[in-house]
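Q: what's the 3D shape of this:
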Amino acid sequence: MNDFLLAGMIAAERLPAAHESKTAVLSELKNSLAGASGEQRTASLLKRELDLPGEAIFLSDVHIPYKDGAAQIDLLLVHKEFVCVLEVKNMIGEFYFDTVNFQFHRVVDGRREGMRNPEAQLHRAVRAASGFLGVPVQGVIVLASRSGKVVEAPKHYPVVSLDYLPFHLEQLANGLKLFDTAALASKLENLPARNFSHHWLERHNITFDSLRLGVTCPTCRTCSLDWQERKWNCGVCGFYSRGAHEVTLQEYALLFGSELDTRLAYRLLGVKNKYVLYRLLEKTAPQSEVRGKRQIVENRELLRDYFGRIYR
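A: I've put the predicted structure just below:
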């Protein structure tokens, strides 16, 4: 799970139903989950069945600087004989690529839906990767769902089904060692982390005060826990835990940054006693050098584990 997907999960859980962006957030999360599922199936299949000489390095959710922004790449395969961008589409329906105007639409149950053109997305990603790495880069559109069918094919890039993808990639190998895979992969892995949160929150008009605050019960997921007798307790389902607040702190860090104002911490966790707050934050968000500020010790794996159990 990348940060974008985690942010959608947090907002879906904490935004009240009346919030203006609740429907949009839920719809965006549904599409993101479908896309992530397709990318995961693609990566798993290639790691299991792709037969290439030497090591093949797979990088997922890569953001490469391009012009005034960044190009997002679903999956990037780096091999000594070729480099290939995989634009994965986990969609159903009949697909039509307009090779004159470079538009794209699909037909599902008789309904025509205009969408972003996967070929244009792939072309942008290929140019960004090639320019950043300084090497020629291939590209392919991958249909991760067996319920998708191409009626009119794109002009510049191939479209292949997931089942055929290993064979397609194997045909790109030419028997020559052209690239230093370790050097290329290192250059990509050392790219700075993408900070999307400010723009995403602004686009959906999400602020700290628009969220349901408190430590979420992982069982009920719609109510907050109370701190009683040195543990978090749910008055609805009976759940209890000593460390449930750690997920809440990680949620805040992902959305708003790791610096936490002590005054906000009371509201975030839903506690009033300063001694309780200090004990809860002693290791997970120690005091910083700035008075009244704390620094959350970031741990994305904690969030991935928490939401991984919810969105299995």
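
Q: only C-alpha atoms for contact and neighbour calcs from this point on.
A: Noted.

Q: Neighbours of His79, how many?
A: Residues lying near His79 (other Cα atoms under 10 Å) number 24.

Q: run this one through as well so I can compare:
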Amino acid sequence: MAINAKIGGLTKVEALESLLGRLPKNHPDREFLEIRLYRASAGIRGESKMINKFKEFYIDEDFQPVWDLNMEIGNWAVQMDGLLLTNRCVIILESKNISDELHFDAANDEFYKKTFKEGNKITLENPVIQLKKHIRFLERWLKSQKINLPVTGLIIFTANQCEFHSKPAGASICKTYQMNQYLYHILEQYPQEASSHKISKIKKMILANQIPFKKSPLCEFYHIDPKDIKTGVYCRGCKSYSMKRWHKTWQCSDCGFKDSGAAQFAVLEYFALIGNRITNKQLRDFCHLESPHAARRILLQRELIPAGDLKSRSYSLEK
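A: From the prediction side, this is the model:
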């Protein structure tokens, strides 16, 4: 997923960490969620490696990189890690932080890895198929904008410990340290022809057509009963849920840590985990607050969108 994508105001990694922290240790979905957290963290690390490596890229022509893309055509929405815009072509950049021995099965159009230590076979989503889908999407979008540029792509495997056992024909796949050389090679295959639009204008058009990253609160997305969620305000000092209102701040009753922003983080946790709207009572129940006035002050501290009359008013994070 894109580095900057948010769920209820939290990054996906923060949201998953929050969910795991608020679930019982013996919850049946814990192992699955821990794997999701590991993969989300690995994906973000991989994207960062790719972006850092691209800082060494240069051509003596007009070019523009674009990172963290969320685009849609009608009901068709895609997320792409990055694009390289040039007058020759557009190159979609997809990072994959997958370790171990990597196999592309051309006969079955499948992708799997074998672990170095145990030799276990693990089938994964084929990144070549994903890239082809993104190429079709971008070709269609460029055509709708009357931009005449060919589209191709490069898949970059960013894990330090990965080894290609096979590669599919007709797809550009490399490791991080090889990325820029592969980009130069791809560009050599396309003639240098001026695009119908300036590259800087195409970039502005793409950025102007970004859509918000949309994901349901994690309890809904992973089918977890909200009643399983531990309530209370999180303490960054001792990682308990024992923060209490103390004058104009919050203080942990276990370790004494003070944090004036603790309640605001709890509001973001609620949106990320429980629901897209929150009422005064729901905030009080979640934060163990007794005073409706104190809860109202917390809600008004953020630029939330109110709906309904005063007695039934609820708030959302964004329109």
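
Q: TM-score of the superposed pair?
A: After superposition, the two chains reach a TM-score (TM-score structural alignment, normalised by the length of structure 1) of 0.84; 295 aligned residues with a Cα RMSD of 2.5 Å.

Q: can you give me the helices in structure 1?
A: Using DSSP state H, the helices of structure 1 run over 3-14, 22-49, 118-133, 165-170, 181-189, 197-203, 245-256, 262-269, 274-281, 300-310.

Q: Please convert the ones you listed to a markdown table, extending it with distance to Arg291 of structure 1.
A: Conversion of the helices of structure 1 to a markdown table gives the following (distance: least, Cα to Cα, whole Å):
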| stretch | distance to Arg291 of structure 1 |
| --- | --- |
| helix 3-14 | 29 |
| helix 22-49 | 36 |
| helix 118-133 | 42 |
| helix 165-170 | 56 |
| helix 181-189 | 35 |
| helix 197-203 | 25 |
| helix 245-256 | 19 |
| helix 262-269 | 9 |
| helix 274-281 | 14 |
| helix 300-310 | 26 |
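
Q: The ones you listed: which one's closest to Arg230 of structure 1?
A: Of all these, helix 274-281 sits nearest to Arg230 of structure 1, with 8.7 Å by Cα to Cα.

Q: Now that closest one on structure 2. Mean distance?
A: Per the superposition on structure 2, helix 274-281 of structure 1 and its aligned residues are separated by 2.6 Å on average (mean Cα distance after the TM-score superposition for structure 1).

Q: Identify the residues contacting the equivalent of Phe58 of structure 1 over in structure 2.
A: In structure 2, Phe58 of structure 1 lines up with Val66, judged by TM-score structural alignment. Applying Cα atoms under 8 Å, 6 or more residues apart in numbering to Val66 of structure 2 gives the contacts Gly82, Leu83, Leu84, Leu85, Lys203.

Q: Excluding chain neighbours, what is closest to the equivalent of Ser210 of structure 1 over in structure 2?
A: Applying TM-score structural alignment, one finds that Ser210 of structure 1 aligns to Asp228 in structure 2. Leaving aside its sequence neighbours, Asp228 of structure 2 sits nearest to Leu23 (Cα to Cα, 6 or more residues apart in numbering; 6.3 Å).

Q: The one you found -> structure 1?
A: Checking with TM-score structural alignment, Leu23 of structure 2 has Leu15 as its match.

Q: That match against Lys22, yeah?
A: Yes - at 6.4 Å, Leu15 of structure 1 and Lys22 qualify as touching, with contact defined as Cα atoms under 8 Å.

Q: separation between the residue of structure 1 most remote from its centre and Ser210 of structure 1?
A: Largest separation from the mean C-alpha position in structure 1: Glu229, at 37.4 Å (Cα atoms, centre = their mean). If you measure Glu229 of structure 1 against Ser210 of structure 1 using Cα to Cα, to the nearest Å, the figure is 30 Å.

Q: Kindly report the same for Ile64 of structure 1.
A: According to Cα to Cα, Ile64 of structure 1 stands 32 Å off from Ser210 of structure 1.

Q: Repeat that for Glu189 of structure 1.
A: 35 Å.

Q: ditto for Tyr306 of structure 1
A: Distance from Tyr306 of structure 1 to Ser210 of structure 1, by Cα to Cα: 22 Å.
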